[in-house]
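K.L.:
heads up, no residue letters with this:
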C-alpha cells in the first residue's frame, strides 16, 4: 500500500513539476493523473499493481470532502455575506453548461445526419 501511494504521489509530483516548468494551463495533479493513466495503458502490470490500493482509496473517497467542509465552516461569515451571489452564479453557470451541452449535441447530431433518432430506429428495424 505504501509503495502504491508513493507511486501515485510521484506521478502527482512529476505532473506538478511539468505543469509549472512548461507553464501549462492545467493543474499539476491533472497532468500527473494523465501521465499515470498513460503509464497504466502502456504497462498494464502497473495498473494491476496499484489497483488494490486505489480501490481502497475510492471506497473512502468521502473522507476527502472533510477539508472542504472545514473550509466552509472556517469562512462562514464570508459565505453568509456573499452566499446569494454564489448561489446565483452556480445556478446560472449550471444552466449555461446544460444549454451549451445541448447545443453541441444538436450541432453534432446535425453534422452526422442523426437529427431524428426515430428515423434511425425505423431504418434499423428493416425499413
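P.N.:
Perfect, I can see it now. Predicted model only: the values in this text are computed from it and were never measured.
K.L.:
CA atoms for contacts and neighbours, from now on please.
P.N.:
Will do.
K.L.:
Give me the distance from the longest helix anywhere in the chain to the chain's centre.
P.N.:
Counting residues, the longest helix in the chain under DSSP state H turns out to be helix 76-112. In this view, helix 76-112 has its centroid 16 Å away from the chain centroid, taken as Cα atoms, centre = their mean, to the nearest Å.
K.L.:
the inter-axis angle of the next helix or strand after that helix versus helix 76-112?
P.N.:
Once the chain leaves helix 76-112, the next helix or strand it forms, by DSSP states H and E, is helix 117-124. With axes from the mean of the first three to the mean of the last three Cα atoms, to 10 degrees applied, the angle from helix 117-124 to helix 76-112 works out at 40 degrees.
K.L.:
The structure to be compared is supplied as follows:
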C-alpha cells in the first residue's frame, strides 16, 4: 500500500516539477496524471500495485468534498452577496464537467474498442 501511495505522489511531484521547469500553462497534477496514465498503460505491474489504493481513494472520494463544504459555510455572508455569480459559476462548471466527462468516456471507450479489435 505504501509503495502505491509513493508512486502516486511521485507522479504528482514529477508533474509539478515538469510544470514549473517548462512553464507550461498546465497544472502539475494534470501532468502527473498523464504520467500515471502512461505508466499504467505500459506496465501491468504498476496497474496491479496501484489498483487497490486507487479503488480505496475512489470509494472515499466524497470525503474530499467536506473541506470545501466547510469553507463555503464559513464564508456564507460573502457568498450571499455574490449569490447570482456563484450560482452561475457552479451551474456552468457542473455542466462543463459532465460534458467533459462524457466526452472523455466516449473517447476512452472508442480507444478501448479499437485496441480490443486490433488485439483480436
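P.N.:
Yes, it's here. These figures come from a predicted structure and were not determined experimentally.
K.L.:
Tell me which residue is most central in structure 1.
P.N.:
residue 30 (8.9 Å; Cα atoms, centre = their mean).
K.L.:
So for it, what's the nearest residue that isn't a sequence neighbour?
P.N.:
Taking Cα to Cα, 6 or more residues apart in numbering as the measure, residue 30 of structure 1 lies nearest to residue 15, with 7.1 Å between them; neighbours along the chain are not counted.
K.L.:
Apart from its neighbours in sequence, what residue is nearest residue 40 of structure 1?
P.N.:
Spatial nearest neighbour of residue 40 of structure 1, excluding adjacent residues (Cα to Cα, 6+ apart): residue 47 at 4.9 Å.
K.L.:
Would you map the strands across structure 2?
P.N.:
The residue ranges that make up strands in structure 2, judged by DSSP state E, are empty, as it has none.
K.L.:
What segments of it are helices?
P.N.:
The residue ranges that make up the helices of structure 2, judged by DSSP H, are 2-22, 28-42, 44-59, 66-74, 76-81, 83-119.
K.L.:
Against residue 28 of structure 1, how distant is residue 59 of structure 1?
P.N.:
Residue 59 of structure 1 sits 24 Å away from residue 28 of structure 1, taking Cα to Cα, to the nearest Å as the criterion.
K.L.:
Please identify which of those two sits among more neighbours.
P.N.:
The residue with the greater number of neighbours, taking residue 59 of structure 1 and residue 28 and applying other Cα atoms under 10 Å, is residue 28; the counts read 20 against 10.
K.L.:
Okay then, goodbye and thanks.
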